[in-house]
Each structure stands twice: as C-alpha cells, then as structure tokens.
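okay, predicted coordinates and the sequence, questions at the end:
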Amino acid sequence: MRRTPPTGETGTRRTPEDLLATARAGDGESFRELIEPYRRELQVHCYRILGSVQDAEDLVQETLLAAWSGIGGFEERSSVRTWLYRIATNRCLNALRAGSRRPHEYAAYRSEVPLPEPSHRQAEPSWLEPYPDVLLDQITDHVPGPEARYEVRESVSLAFLAALQQLPPRQRAVLVLRDVLGFRAAEVAGILDTTENAVTSALNRARSALAHELPVRESAPLPNSPQERRIVDDFVRAFESGDVDAIVSMLTDDARLTMPPMPLVYQGLDDVRHFLATVALRNGGRHVLIPTRANRQPAFGCYLRDPRNPILHAHGVLVLSLTGDRITALTRFVDNSLLTAFGLPRSLRV
C-alpha cells in the first residue's frame, strides 16, 4: 500500500522537495518520510549483491545512517533514489571485500548420515539465502529503467542469484544496476566512481559469464497458478510420504539438488535419487512441509517428526525451482535460523 504523503501544519501535502529541504535542516521525521519508499527496494538490492537476507538488512541500516549523516551535504546532482543506491552499493562492495559476513550455523551443521559423493563440488561455499516473498510484496512500485533486461521475478529467482554470486563483486554490482534496475551507464559510473568505459567493459564480462551459468529454459508457471499448485501439491504428497520414485518422476533430466552453504551439487536423476533414498528420505515419511514462498518460488519450512513425542523439529528451508510442469532444482537451506524470516518457528507441536 502506498504511504499517504505527509502534510504540513496548514494541511497541504509536502512534496519530496519540501521533505528534502526540511531533512537537510535536521528534521528526522522528514528524512524518514523521504527515504521510506526506497527502504525495501534497497534491501532487495543489497540482497542481490550479498546473497544474505540478514546482511542485506544490516547494510540498509548502515546506508540510511550514512545518508542521514550526509544529508546536509547532498548536492542534488542526482535523485535521492540514485544517491541512496550509490551509498548502498558501495557499502555492499566494502562488505564483500571485508569477507566477514557469513552464516553462523554452517560450521555447526552435521549431517545425520554420511553424504554420498556429489556430482561435483563448487570452489567454495554458497552464501546464498532464500528471500521471503512477503518482503518482496512490500516494495513500492518503481519501474526499472528502459535499459533493464530482466523482469523482477527473474532477477530474484534462486537460479539468477546463484549465478550472480559467481561474478566478481564489481561485475555483480554493475550487472544489477544496469540490467536489473536499468540505470544508465553514466549513472552507474557515478554510483561506482568510475568511467562509462569501465562500466561497459565490466557489464560485457558479467553478461558473458552469466549467460554461461544460466541455461535457457521454458518459463516457470505463474505464482499460485493452478499449474503451480498442482506441482506443489504432488510434491508435498510425495515428499511427506517418502516416495522417492514419485519425486524423481517430477524432475527434469538435469535437475539439481543443493544444500547451501555446503558446496555440494547433486545433478541428474540418478544422483538426486540416490541422495533422496540414502539421506533425505531414508526413514520414509518423517517430514512435514509447511508451505511458504521465497524468491517468487514455492518454498517450505521443513520439519522432522520426533517418534518419541508430538514435536516437529526444524530441518531447514526447501525451495523448488520450476520450469514448465517439471522441477529443475531442489534447494534445501540447512540454516534453521532462516525459518524466522518466514514467520516459522523452530519447532511445532502436532
């Protein structure tokens, strides 16, 4: 829902120009009203670059504190939105250079059984986390610039973001600013304090690398469409009953199973089947899936039944990637603390 613009003492609505003027004079409420329409989109921007929901929220807070501290010196050479993106992008790049932002529970994670040899291993852990749709729904409508090459739904998908994380940080930022948000090359050069030629060169390298990482596929069903609901319902029945064959019948031939941040990839029907049969579903129907949504894709809070009492214990977040009427990827995030971002508890009583 759009916020109603604030009114002054006379009852007239204050324009963004009025808010900027009073914010520069030190009025905190005017500053909050001025930046509020951009807060959630800035968080998604930071998430695209960092891959972490919590890190993105932290960086947005840092961005807004820096903006408040520097509002008096804002010279209006760009829009407020572009100025905020400049601060946020550079804060994200600094965070990536520092290399200190990492999930806390990865080191403590241990599988209950030995994991089978994966199809292949990534060079390093994947720090990508799922992003709740409920947060995406809060973004104020801002139409990307005419040069944007990706629709919003595609640019928050796990496949796109996983490929994005493989790019060097600066290429990652350039591609997001140009191809996702549609900023002009000159604007991106100003945001990154570089030249237009450097932006164009980085963008060309990023596009080439991303094209290699992202296969061309049939479109996914529309969110909450009858086709998507049918696939999700069939999957839940099969998974909760421990029916490995039924799940495998729903997969594409090159389907992938991953468990971020572990750098293990199980790809192809045989490897995914073996993993499901020997690890995920080895004890049959012990799982309960609580539906939610992440990255505009079907997702679930995963819980395991305790045979000794009526308690369901958290077992990560599972996200499905769909193409046509098939599942192309199963991504299980092993960090149970992620459940809180989806409003789900660590345990449930049945």
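Done, it's in. Every value quoted in this text rests on a predicted model; they were computed, and no experiment measured them.

can we go C-alpha only for contacts and neighbour counts from here?
Fine.

count the neighbours of the closest residue to residue 236 other than its chain neighbours for me.
Spatial nearest neighbour of residue 236, chain neighbours left out: residue 289 (6.8 Å); criterion: C-alpha to C-alpha, 6 or more residues apart in numbering. Neighbour count for residue 289, taken as other C-alpha atoms under 10 Å: 19.

here comes the other one, which I'd like you to weigh against the first:
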Amino acid sequence: MVTGDLMSEARAGDGDAFRALVQPYRAELQVHCYRMLGSLQDAEDALQDTLLAAWQGIGGFEGRASMRTWLYRIATNRCLNARRSASRRQAKEWNVPHVEPPEPTRLGEVVWLQPYPDALLEAVIDAPLGPEARYEQTESVSLAFVTALQVLPPRQVAVLVLRDVLGFHANEVADMLDSTVDSVNSALKRARAALQRRQPPGADHQSPASGSAVEDAIVAKFARAWESADLDALVDLLTDDVFFSMPPIPFEYVGRDLAARFCASIFRAGRRFDLVPTRANGQPAFGAYLRALNGISHGTGLYVLTVAGDHISAMTRFDNSMLPWFGLPRSLPSR
C-alpha cells in the first residue's frame, strides 16, 4: 500500500495503517525525546504521548509539512511539557553499605540522567540529517552532550536540538514552536553559548573511534583493574581531570586524586565485582555485579566510560534498574 493510501486509511480510523505510517520514525523520535529529557523512561513516556496525540490528530493533518516534521512538532512540544513538569526523578542519598566515600567535589544537578542503549541507536545512527546539522550523530547522544542539554532552558534545548542536531531550517523550527524565525535564531545563539560554557572536564580530549583497537585496549585494562580491585592500575588509566558521577546520587568527583580516593573506599570495603560489557550512548559500558559468598554476583549498577586518547576521562555509574534495558540479568554466577 502506498503512503497516500495509508494516509487515507489512517484518517478513516485504521490503526494498522497509522502504525505503518509512523513506524519509520519511531526510533528516531525516541532518541529525540531522550536528548530533550535525559531519561530513557521519560523519553518512552513522551514517545507514547506523541503517538497517541498523532493518532488523535491524524484527521487534521493537512500535509503542508512532511509526516516526519509533523511528528517532530508533536514530540518536541510533548517534551517541553515534560520539562516543565515537577515529576522528574529525585536525588537519592548515598546507599552503599560499609562504604564511606570522600567529600564530593560538588552535587550534580541532573540526577534524572539515564543511559541510552546502543542497541536502540542502531536504527537511527545513520539516519539522514538536515543540511544545517552541526553535530555527528554519535556526539549528539554522548552522556556529556545530553547532560549539558538538561540544564538549558527548555525552549533553548528544543531549538538547539532541532537546528544543530537534526538540521531543520529556522522557519521549520519556528513553525514547530509557534514562534518566529528571529526568536528561534536568538534562542539558538544563547543555547550555543550556554552549551559551550557547560563543557565538562576533559571535553577537549580527543576520543578514539568507537570500537577501535585503542578504545578496546583501554576498556579491557579498566575491566581487569576493576575486577581485581587493582587501584594503582585503575588510577594509571585516568586523566588528570577525570570526572566521576553517579545519578540519581548527586555526588560528583573531579580530578584523579579524588577519583582514586572514591575507588579506594569501594575496594577497601571488600567489594569485588564481575563486569559484563555492553555499550551506551555510543560509549563503552559495563553491567556491574557484586560478588557474594554464595557464588552468585548480584547486579549493582551500570558503568559508562568516556575514553579520551589512551585514558579514561569520565565514568558515570547508574543504578541497577538500568540493567534490563540493556538485556542484562539481575544476577549471574560468580567467575
């Protein structure tokens, strides 16, 4: 069935025809919502709201813009509503038994941040972008980029993502946001400046190619050091300005010395881990499993690494609720 026939059937109330119309855009819309909201769960909720609104409004779709642009308009406005709500995930207190961490450098703002599985990115990472896009697809889903977006005003986030990440023209974005081209250009200028100021420590480090031999070697060294609790080997892998964070716990550590003290507090408590490799946000990641005396390792979290040159410039630890999103078990036999 051709698109025109599908549209006619969808407008007549055919749910299968509607699903066929929107399916090609579903994956990229979810990534768009994730960039806007920084949370995989919130992104899925916003996507479902978008599809429901599109289904309810398909009869009024006049075709003046493409189906893709129309869906992005709906998704963006659903995300703006979510950004303005007070229902974002709250910070949690430090809850690791028998571990007394050092005083953090600071308390993070984006405690709702969640990782995004690379398996969900495969369908969109090579999607065509508009001619005015300024970011590579992999860069625009990195944890550092998504985190920086979360502290910008909502409309600035929307404009920057639509213009610089997706490459929509200024007049298209103005129409999506019921705004003017001048207002869009002004918001974009402010968003770019704010994003530049929010660059995390180590942002100027050059990252090796994803899945390259250099990245693989660093990741393998990290796994050996972490699993064997070899603090010296671990610290040797870190950049001077390494950045550790652990949402929804707001503690953030900047610098090798503080990171070493934090890791030492973990290892000193006798905590030993098995790591299972995966990938998140275009970056190497691990499911972390705490070994127990009964021979079972229990999932405690997900680590996402940022590799810079031949070192690690950042590590973000998420809680174990993320493991199922990556197809990882809650527990496994200890090695």
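Everything's here; your move. Computed from a predicted model, the values in this text were never measured in an experiment.

against residue 236 of structure 2, how distant is the equivalent of the residue nearest to residue 236 of structure 1 over in structure 2?
Aligned against structure 2 by TM-score structural alignment, residue 289 of structure 1 finds its counterpart in residue 275. Look at residue 275 of structure 2 and residue 236 of structure 2: by C-alpha to C-alpha, to the nearest Å, they are 19 Å apart.

so residue 147 of structure 1: helix, strand or coil?
coil (DSSP: H, G, I helix; E, B strand; the rest coil).

what about it, how many neighbours?
Around residue 147 of structure 1 there are 14 other residues, counting by other C-alpha under 10 Å.

give the contact list for it.
For residue 147 of structure 1, the contacting residues are 178, 179, 182, 183, 184, by C-alpha atoms under 8 Å, 6 or more residues apart in numbering.

alignment lookup: the fourth one to structure 2.
So the one you mean is residue 183 of structure 1. Matched across to structure 2, residue 183 of structure 1 falls on residue 168, judged by TM-score structural alignment.

would you check that that match makes contact with residue 134?
No - Residue 168 of structure 2 is beyond contact range of residue 134, at 11.0 Å (criterion: C-alpha atoms under 8 Å).

and these two? which has more neighbours close in?
Per other C-alpha under 10 Å, whichever of residue 168 of structure 2 and residue 134 has more neighbours is residue 168, with 21 against 16.

name all residues that make contact with the more buried one.
For residue 168 of structure 2, the contact set (C-alpha under 8 Å, 6+ apart) comprises 130, 131, 132, 133, 162.

go on, residue 303 of structure 1?
With contact set as C-alpha under 8 Å, 6+ apart, residue 303 of structure 1 has these partners: 287, 288, 289, 290, 312, 313, 314, 315, 316, 347.

what's the match for it in structure 2?
Match for residue 303 of structure 1 (TM-score structural alignment): residue 289.

give me the element residue 220 of structure 1 is part of.
According to DSSP states H and E, residue 220 of structure 1 maps onto no helix or strand at all.

that one -> structure 2?
With TM-score structural alignment defining the correspondence, residue 220 of structure 1 maps onto residue 207 in structure 2.

was I right about that match contacting residue 312?
No - judged on C-alpha under 8 Å, residue 207 of structure 2 makes no contact with residue 312 at a distance of 9.5 Å.

between these two, which has more neighbouring residues?
Under the criterion of other C-alpha under 10 Å, the comparison of residue 207 of structure 2 against residue 312 puts residue 312 first, with 27 against 17.
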